[in-house]
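Enquirer: I would like to see how this sequence folds:
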Amino acid sequence: MDAQALLQQFQNMAPGGAAALGASQGGALESLGDLSKALQASNYQTDVATLEGGGALGVQSLDTAMKTTVQENEHFTLFNRLQQTKATNIVDEYVRQTNVGGFLGGSTNSQMGVVRAAQGEYSREVGLVKFLMSLRQVGYVLNIGKNIVEATAVEERNGALQLLTDSNYLLYHGNADASPTQFDGIFNIIDKEIAAGKMSDDNVIDMRAKPLNSVEPLSKINVAVSRYGSWGRSTDIFLPNSVQNDLNMGLDPAFRWIPQGGNTPMIGGHVEGIRLQNGVLKTNMDTFIHDEENPMVYPFEHHFPDIATKNAAFKPAAVAADASASDASSYFETGHAGNYYYAVAAIGAGGEGQTQIVKTSQTAVAAGKKVVLTITQSASGTETGYAIYRSRQNGTNATDDLRLVKVIAKTGASTTFTDLNRDIPGTVSVPLLNMGPSADAIGWRQFQPMIKIPLPFGIGGMPVISWFQFLFGYLRVTKPKHHGYIKNILPSQATWRPFAE
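Expert: Alright, predicted model coming up:
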């Protein structure tokens, strides 16, 4: 029985069939051999260096603990900071008030004048709970053996870490339009509000491939979120270590905040907070934000080749690039003119991940031009979005030399994307949020606690203990005007640089 047949048998036995498996991107193990290796206690190896899978958990010599180099709870920085509230339905409704009514000075009147009517402005908002799910299995013999750790407990913890990892990542980079199983992250939520004319584009600052080492862009967003009509403030910034390092090495000491009794602020010292007009902006380091080491900024197949290959059914049929037209809003300046390669991967509708990329031929881009990509859907037409990649200026078309530009939704049999050099590959975006408890401007909305559901013993005809782990929720942003972000930050120590200059 091959792995696909085993998976099908499991799906038929499990309540709800295939749909019950949810949207796990990992999917089934690639072969029955891999599954057996993960579940069995040992394959009678005598060379400890060859132990892997479940066999690696057995006690050897004087081992008393398992050493891990995986994410811990402390690494889910944004998820841990968000206020968490309970959703009572998977269609979660709330009312947003944007105005108290009237106009400035409009309540003045004479003694006997007709009193003018005024009413607050309200809108009904809807949030959709999304479903994060993981299937976990432990071999029966492995579970009862004398191991370094109790195997079932380890896998329960691994399941929880996987769900929290995906949650924290999607809080930033979720895109429900391109991948319907995801909830929207903060960047996509802000972009949608600006596109709909509900908030100012002043809430987004473009560094245009420069490092973040001054207070100016931070102050600009703080001004935008605190002005009349917004009445917010920036309390927290979330950033990767590379951007934090530039602040440490470049921020003027006059704007550095050190807790009471700390050392004198100086260049090179860690910036814990930044003094702004109406308070301190606290810095929070988060490894799940896209920077040059995040696996999701590479073509999917670079880190997940087996999954990308398995998704061949919805791989784009073709991609063409046209850089012949000029555009007054183009950010391709003289220093950016040159030759580029583009590539596109399709995104699965059910959380399957991405396909292998389809590359364009070399495209010459002159100053003031725009590049229009035309993406022809796969033969199946089942993809829901695309990930766009671009090479370095005058770089190669090697797969590992391409970086993510943007994730977009599919719009039909043919989808176009226009590159105006406003989303620069190899750069970082960092959000500035209002996380004041009294503001209640952003939070994690959860449908139920993380839950484990045991499955019948021996699923698939094998002696295994199996269970589902679920986490249902989404990012609810009740006051979008209180938030903003800085985009196209190029850390000074970045090794992959989009432009030669």
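Enquirer: only C-alpha atoms for contact and neighbour calcs from this point on.
Expert: Fine.
Enquirer: next one: stretch 297-306 to chain centre, how far?
Expert: Here stretch 297-306 is found 16 Å from its chain centre; the criterion is CA atoms, centre = their mean, to the nearest Å.
Enquirer: okay, how far is it across that stretch, tip to tip?
Expert: End-to-end distance for stretch 297-306: 18 Å, by CA to CA, to the nearest Å.
Enquirer: list the buried ones in it?
Expert: Under the neighbour-count criterion of 16 or more other CA atoms under 10 Å, stretch 297-306 has 297-302, 304 buried.
Enquirer: mind giving me JSON lines with these and columns for distance to Asp177 and secondary structure?
Expert: Shown next, in JSON lines, are the buried residues of stretch 297-306 (distance: CA to CA, whole Å; DSSP: H, G, I helix; E, B strand; the rest coil):
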{"residue": "Val297", "distance to Asp177": "19", "secondary structure": "helix"}
{"residue": "Tyr298", "distance to Asp177": "21", "secondary structure": "coil"}
{"residue": "Pro299", "distance to Asp177": "20", "secondary structure": "coil"}
{"residue": "Phe300", "distance to Asp177": "19", "secondary structure": "helix"}
{"residue": "Glu301", "distance to Asp177": "22", "secondary structure": "helix"}
{"residue": "His302", "distance to Asp177": "24", "secondary structure": "helix"}
{"residue": "Phe304", "distance to Asp177": "23", "secondary structure": "coil"}
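Enquirer: all helices for the chain, in order.
Expert: Remark: helices assigned in the chain by DSSP state H are 3-13, 32-39, 77-81, 140-144, 151-173, 186-195, 216-226, 241-250, 300-303, 305-310.
Enquirer: Give me the neighbour count for the residue nearest to Asp286 when sequence neighbours are not counted.
Expert: Spatial nearest neighbour of Asp286, chain neighbours left out: Pro240 (5.2 Å); criterion: CA to CA, 6 or more residues apart in numbering. By other CA atoms under 10 Å, 20 other residues sit near Pro240.
Enquirer: do Val344 as well
Expert: 26.
Enquirer: same deal with the one 4 residues further on?
Expert: Counted with other CA under 10 Å, the neighbours of Gly348 add up to 24.
Enquirer: One more sequence to fold, the one below, so I can look at both together:
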Amino acid sequence: MGFFTTVETASVSEAELLKSLQAGYQTDSAQMVGGRTLIPEDIEGTMVNAMREQKEDCKFVNSVKKKSVNSTIHEYNRRTGVGNYKYLTTEEGGGSETSDQELERKTVKIKYLQDRRAVTDQMALVDGFEDAYTSEKIAGTLNVLKAAEYFCFHGDETVVPTQFDGVLRQIEKSKNANIYDVRGKSIATVGERIITDPVGMIFEAGGDANKLFFPPILAQDIQDLIRDRIRFGTSGSGAMNLVVDQYPTPYGSTIYFGQEAGADKFFHVKGLVTADGSPLKRPKAPTEVTTTSAADGKSKFAAADAGNYKYTVHSVNKYGISDGKEIDDSVAVSAGHKVTLKIKASAENTESGYVICRSAKDGDVVMEMVRIGKDESGTTEFNDFNIELPGTAQMVFLTEKKIQEVINWDQFCPLRSRPLYESNRAEIPFLIQLFAALDVKAPEWCAIAKNIAYRGGLYY
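Expert: So this is what the prediction gives:
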């Protein structure tokens, strides 16, 4: 059989075919007639450097241990118990019953953070302080890191399926969630129990809380509380401290909220909601929202809460938040009643969930109360039992120091820059990609303090 010098497969030449086969092996472009293949670039080092420089902005992501996973669906067994320790005694030479550990199968869905960037030919030629491509790559890296930090707190795949569940949502979804509800009181009013009670819940579940995160608006309230209760000697390192970054608890653990914890710029309060995101791709407001009120045993509307309430509903998807659909009339609520909202999807039906906003009793200002997923039927029903209070804040307590990791950052693909095919525009496009998810392995060793009044909120 003879040798063929040229092969034509449909419209693909031998040279083009060889180029495709060599993709990913970084064959020198001088050897390739059609040019070099598009090869993703690992920029994990850029991420590490960016995280070091932005450690005050990305406290949570910085502090979580990274774990490499090899599947978009990461599965493992979680130990929830080691046996019954109360009945292990026996007589001399006696036998023992077999003890079994308690295991739970855990599944983590990897989510995909991605940011498209581009550098024009003109910008690439400009003699600036730094290379334009490198500058844009760093900007994209910082943007993805900020997204990761934000979703570590506020991610909710029920509302936006492309998000991973943040630490708040994972604790709330757990079997025996540790949630301390202050019912609209301020930190000054609650006192040190705002810290000791959640830590006590964690201690009773087997954990030892040692880290606290909260929105920046609560930072001064925390300082005022702690400094009022801790006495310093006239000598020593603590004598002249202007800022306190730790608090010893009655349970033997010390809660830290300094440089690696405490106030986080991406931990937001429930506040005013406005249209946000891509004007072209974000959803439209719901078509219609109706309300009814009826008695219900689950209601937390007490006699002091009886009054008139205003509601507004915003649609949400992965591209943004819509304008609000305001209910024309206030809803009169009596003690022991609930308010049922029926939300009809927008005409385009592009939303994946809703942000429900409400006023305080007899108030006019509405703020975020809760986010819910959309019902596929087209009409979503939500019952307001007054469990979640609008215009309030949350704090989260974490156990970090254990033999096994309590919280992991499961990373399927390290941060990378992926070149894109150049079109008819004079620019070099690329993607910054990070494929990962937050995994709270032991939510029973974490806790949430919720419905905290803050300055500028509805209950302060």
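Enquirer: Contacts only, for the equivalent of the residue nearest to Asp286 of the first structure over in the second structure.
Expert: Superposed on the second structure with TM-score structural alignment, Pro240 of the first structure falls opposite Pro215. With CA atoms under 8 Å, 6 or more residues apart in numbering as the criterion, the residues that contact Pro215 of the second structure are 263-269, 393-395.
Enquirer: Just those residues: which are in strands?
Expert: Among the contacts of Pro215 of the second structure, the members found in strands (DSSP state E) are 263, 393-395.
Enquirer: how many neighbours does Asp131 of the second structure have?
Expert: 14.
Enquirer: what about the aligned partner of it in the first structure, distance to Leu39 of the first structure?
Expert: Counting by TM-score structural alignment, Asp131 of the second structure corresponds to Glu150 in the first structure. Taking CA to CA as the measure, Glu150 of the first structure falls 13 Å from Leu39 of the first structure.
Enquirer: Then Gln11 of the first structure?
Expert: When Gln11 of the first structure is compared with Leu39 of the first structure (using CA to CA), they lie 19 Å apart.
Enquirer: neighbour count winner among those two?
Expert: Neighbour totals were compared for Gln11 of the first structure and Leu39, and Leu39 leads with 23 against 18 (other CA under 10 Å).
Enquirer: shouldn't that one be in contact with Ala151?
Expert: No: contact criterion CA atoms under 8 Å: Leu39 of the first structure and Ala151 do not qualify, at 9.7 Å.
Enquirer: Spit out the residues that contact these two alike.
Expert: In contact with both Leu39 of the first structure and Ala151: 138, 142, using CA under 8 Å, 6+ apart.
Enquirer: can you list the buried residues of stretch 297-306 of the first structure in JSON lines and add distance to Ile189 of the first structure?
Expert: What follows is those, written out as JSON lines (distance: CA to CA, whole Å):
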{"residue": "Val297", "distance to Ile189 of the first structure": "20"}
{"residue": "Tyr298", "distance to Ile189 of the first structure": "23"}
{"residue": "Pro299", "distance to Ile189 of the first structure": "24"}
{"residue": "Phe300", "distance to Ile189 of the first structure": "24"}
{"residue": "Glu301", "distance to Ile189 of the first structure": "27"}
{"residue": "His302", "distance to Ile189 of the first structure": "28"}
{"residue": "Phe304", "distance to Ile189 of the first structure": "28"}
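Enquirer: In contact with the residue nearest to Ser329 of the first structure when sequence neighbours are not counted: list those residues for me.
Expert: Distance criterion CA to CA, 6+ apart; nearest residue to Ser329 of the first structure, sequence neighbours excluded, is Leu420 at 7.2 Å. Residues near Leu420 of the first structure by CA under 8 Å, 6+ apart: 329-332, 369-371.
Enquirer: Also Gly262 of the second structure?
Expert: 211-214, 219, 256.
Enquirer: Sort out which of those residues are buried, if you could.
Expert: Going by neighbour count (16+ other CA under 10 Å), the contacts of Gly262 of the second structure have 211-214, 256 buried.
Enquirer: And those, which is closest to Lys310 of the second structure?
Expert: Phe214 (27.9 Å; CA to CA).
Enquirer: any idea how far the closest one is from Gly373 of the second structure?
Expert: On the measure of CA to CA, Phe214 of the second structure and Gly373 of the second structure end up 25 Å apart.
Enquirer: in the first structure, which residue is closest to the centre?
Expert: Residue closest to the average C-alpha location in the first structure (CA atoms, centre = their mean): His173, at 2.6 Å.
Enquirer: ok, the closest residue to that one other than its chain neighbours - how many residues close by?
Expert: In space, and not counting its chain neighbours, His173 of the first structure is closest to Gly185: 5.0 Å by CA to CA, 6+ apart. Using other CA under 10 Å, Gly185 of the first structure has 22 neighbouring residues.
Enquirer: List the contacts of the alignment partner in the second structure of Gly185 of the first structure.
Expert: Alignment note (TM-score structural alignment): Gly185 of the first structure maps to Gly166 of the second structure. Applying CA under 8 Å, 6+ apart to Gly166 of the second structure gives the contacts 151-156, 438.
Enquirer: Would you reformat these as CSV and include distance to Ile452 of the second structure?
Expert: Listed next are the contacts of Gly166 of the second structure as CSV, based on distance: CA to CA, whole Å:
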residue, distance to Ile452 of the second structure
Phe151, 21
Cys152, 20
Phe153, 16
His154, 17
Gly155, 20
Asp156, 21
Leu438, 25
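Enquirer: who wins for neighbours among the residues you listed?
Expert: Going by other CA under 10 Å, Leu438 tops these with 27 neighbours.
Enquirer: wait, isn't that one in contact with Val406?
Expert: No: if you go by CA under 8 Å, Leu438 of the second structure and Val406 don't touch, sitting 11.0 Å apart.
Enquirer: What number of residues are in the vicinity of Tyr328 of the first structure?
Expert: Tyr isn't right for residue 328 of the first structure; it's Ala. Ala328 of the first structure has 9 nearby residues by other CA under 10 Å.
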